[in-house]
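Participant: generate a structure from the sequence data that follows.
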Amino acid sequence: MDLSSLFSLMNKVALITGASKGIGYSIAEIFAAAGAKVVISSRKQEALDEMAGKLRQRGYDVTGIACNVGNMNELDDLVKKTVELYGQIDVLVNNAATNPVFGPVHETSIEAYDKIMDVNVKAPFHLMKLCFPYLRASSNASVINISSIGGISPEQGLGIYSVSKAALISMTKVFAKEWGDHKIRVNAICPGLIKTKFSEALWSNDKIMNHLMKNLPIKRVGTSEEIGAAALFLASTASSYTTGEVLKADGGFTI
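Facilitator: The predicted structure follows:
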């Protein structure tokens, strides 16, 4: 058996949101190393150009296209520009997320609620619909939604963020059921505590870390590369019989 072809993304085009750093960038790097042509997206073109340039220096085919996923019109442009550039979309990774608040849920403003739901739920929903015609034409279409263990069990101080990630898990299963006939697989990854800028409020808090380590079978913070490796499995033919799955990568925290 040729395992290299099993995990190959050669001749595939992947679109990844929230990909100028952290988990999104690691997914892009691993996908590119597996042979994919990759579009990375985030809000700032300058940051995207820098990160895409680093990957191109290694011989990878990577392009940055700026997009604020909270703006539905910009999502339209993101898909159009991707197709104009590469002619297809085979893999979509909804990684972009926001959480502007940390604290009691009853102190969350309606403005913060709307922003969290727009970016974490509405944007993936709309982007999946926009990509549907191109995913349907692919020989191995895969959508990967980056949720969170907070979507399985609410995390303290992250109330509405947890609600949004639970909604994303449910939406993943809905799309997986409906898109099976179109040969499009839809799965979710639920990272635990990963050392990124996004989660710094957690891993930089000694009280939270001490509590976490008491309950973690694998007693360390995870890396973005470990989430990237899980995403490669779900993007490749190695997972060709997997859809509607919620893959936890949390060091055993939710056991």
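Participant: only C-alpha atoms from now on, for both contacts and neighbour counts.
Facilitator: Will do.
Participant: count of residues packed around residue 52?
Facilitator: 26 (other C-alpha atoms under 10 Å).
Participant: actually residue 211, not the one I wrote
Facilitator: 10.
Participant: can you show me the strands along the stretch 101-250 of the chain?
Facilitator: Taking DSSP state E, counting those that start in this stretch, the strands of the stretch 101-250 of the chain run over residues 141-146, 184-191, 246-249.
Participant: ok, residue 169 to residue 200 distance?
Facilitator: 23 Å (C-alpha to C-alpha, to the nearest Å).
Participant: those two: who's more crowded?
Facilitator: residue 169 (24 against 12).
Participant: need the contact list for the more buried one.
Facilitator: Contacts here follow C-alpha atoms under 8 Å, 6 or more residues apart in numbering; on that basis residue 169 touches 145, 147, 151, 188, 246.
Participant: quick one: buried ones out of those residues?
Facilitator: Among the contacts of residue 169, those buried by neighbour count (16 or more other C-alpha atoms under 10 Å) are 145, 147, 151, 188, 246.
Participant: any idea how far residue 173 is from residue 166?
Facilitator: Taking C-alpha to C-alpha, one finds residue 166 at 11 Å from residue 173.
Participant: also residue 68?
Facilitator: Distance from residue 68 to residue 173, by C-alpha to C-alpha: 25 Å.
Participant: same check on residue 132?
Facilitator: Residue 132 is 16 Å from residue 173, by C-alpha to C-alpha.
Participant: what's the angle between the longest helix anywhere in the chain and strand 141-146?
Facilitator: Ranked by residue count and defined by DSSP state H, the top helix of the chain is helix 159-179. With axes from the mean of the first three to the mean of the last three C-alpha atoms, to 10 degrees defining the directions, helix 159-179 sits at 170 degrees from strand 141-146.
Participant: how about this one, so we can line them up?
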Amino acid sequence: MGRLLNKTALVTGASRGIGRGIALRLAGDGAAVAVNYSTSEGAAKETVALIEEAGGRAFAVQARLGSPGSVEQLLTGVEAGLVELTGSAKLDILVNNAAATGFAGAGPGEVTEQIIDNCYAINAKAPFFLIQQALELIPDGGRVINISSGVTHSAFPQQIAYAMSKGALEQITLHLAPVLAARGITINTVAPGVTDNGDPVFADPEALEQMSALSVFNRVGQVSEVADIVAFVASGDARWMTGSFIDATGGTLLG
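Facilitator: This is a model prediction of the structure:
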């Protein structure tokens, strides 16, 4: 649709799943996209290739968020890539999507300090410092979008560490909103529910039926449906929205 023409974006954790879907959608709307990945270089290059095949512009940049120096490494790579691709280091849209998610089954009795530390390092600490340091690149009127989860507003004991860290991410959105507003920069949280991100569990009919029952639409979400919501928040149409929690769970949180 071209509503992000001449805009640039960074999507963390964009090599696959929801992050890839967001990168593809923003690029489809005209943005030049920095595709961040942690270890999956091949998958990140595939995301870039998909964008380029559709006529968009993108480049991959590696940084394992949550590790020491990773934010600085990422922004150095993003700045260099943007200059090469667009002639400017301007970053209009920052999407904090990368997350530590591999702790399903670690209920309150099984959570360790290492699990807590890892969740907070990737899901809260890295986004905070990425926003803080990226503000030198983000122009007035820019967009920051934090990807959270419906588990912060509903009880899923087996996801307690993940939910705690995502709750912290939502507090970043809330408390930075009035600060960033002075420059016309909006910051919002988008919270997906159960979304088919390509994980093998979605090929299991019994598991799929159970997950589908969580939504009032009696199905799981699609990556494109989350990406469409993020694209709206990233656009000029969402200029009067900031500090918000946007429920993208397909009605999972209705009670």
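Participant: so between residue 166 and residue 173 of the first structure, which is more surrounded?
Facilitator: residue 166 (21 against 18).
Participant: the more buried one touches residue 151, doesn't it?
Facilitator: Yes - the criterion here is C-alpha atoms under 8 Å, and residue 166 of the first structure meets it with residue 151 at 3.8 Å.
Participant: the alignment partner in the second structure of residue 26 of the first structure - how many residues pack around it?
Facilitator: For residue 26 of the first structure, the aligned residue in the second structure is residue 21 (criterion: TM-score structural alignment). Look at residue 21 of the second structure: counted by other C-alpha under 10 Å, it has 23 neighbours.
Participant: how about the one 3 residues further on?
Facilitator: As a burial measure, residue 24 of the second structure scores 27 neighbours (other C-alpha under 10 Å).
Participant: the host helix or strand of it vs the first structure, average distance?
Facilitator: Assessed by DSSP states H and E, residue 24 of the second structure sits inside helix 17-28. When the first structure is superposed, helix 17-28 of the second structure averages 0.6 Å from its matched positions, counting by mean C-alpha distance after the TM-score superposition for the first structure.
Participant: distance check, the residue nearest to residue 157 of the second structure when sequence neighbours are not counted against residue 114 of the second structure.
Facilitator: Leaving aside its chain neighbours, residue 157 of the second structure sits nearest to residue 107 (5.6 Å; criterion: C-alpha to C-alpha, 6 or more residues apart in numbering). Residue 107 of the second structure sits 14 Å away from residue 114 of the second structure, going by C-alpha to C-alpha.
Participant: the more surrounded of these two?
Facilitator: Set side by side, residue 107 of the second structure and residue 114 show more neighbours around residue 107, with 15 against 9, by other C-alpha under 10 Å.
Participant: now do the contacts for that one.
Facilitator: 157, 158, 159, 160.
Participant: show me what the last one lines up with in the first structure.
Facilitator: Applying TM-score structural alignment, one finds that residue 160 of the second structure aligns to residue 159 in the first structure.
Participant: what about that match, neighbour count?
Facilitator: So residue 159 of the first structure, with other C-alpha under 10 Å, has 21 neighbours.
Participant: any idea how far it is from residue 151 of the first structure?
Facilitator: 10 Å.
Participant: so which residues of the second structure form helices?
Facilitator: Under DSSP H, the second structure gives helices at 17-28, 41-53, 70-86, 113-120, 126-134, 160-180, 205-212, 223-234.
Participant: contacts for the second one, please.
Facilitator: Read that as helix 41-53 of the second structure. 14-16, 20, 23-24, 27-28, 35-37, 57-60, 62.
Participant: pull out the buried positions in it.
Facilitator: 43, 44, 45, 46, 47, 48, 49, 50, 51, 52.
Participant: so which of the contacts of residue 169 of the first structure comes closest to residue 214 of the first structure?
Facilitator: residue 151 (21.2 Å; C-alpha to C-alpha).
Participant: the closest one contacts residue 172, correct?
Facilitator: No - applying C-alpha under 8 Å, one finds residue 151 of the first structure not in contact with residue 172, separated by 12.0 Å.
Participant: residue 167 of the second structure - nearest residue in space that isn't next to it in sequence?
Facilitator: Sequence neighbours aside, residue 152 is the residue nearest to residue 167 of the second structure in space, at 5.7 Å (criterion: C-alpha to C-alpha, 6+ apart).
Participant: how near is the residue nearest to residue 227 of the second structure when sequence neighbours are not counted to residue 195 of the second structure?
Facilitator: Leaving aside its sequence neighbours, residue 227 of the second structure sits nearest to residue 22 (C-alpha to C-alpha, 6+ apart; 4.5 Å). Per C-alpha to C-alpha, residue 22 of the second structure is found 13 Å from residue 195 of the second structure.
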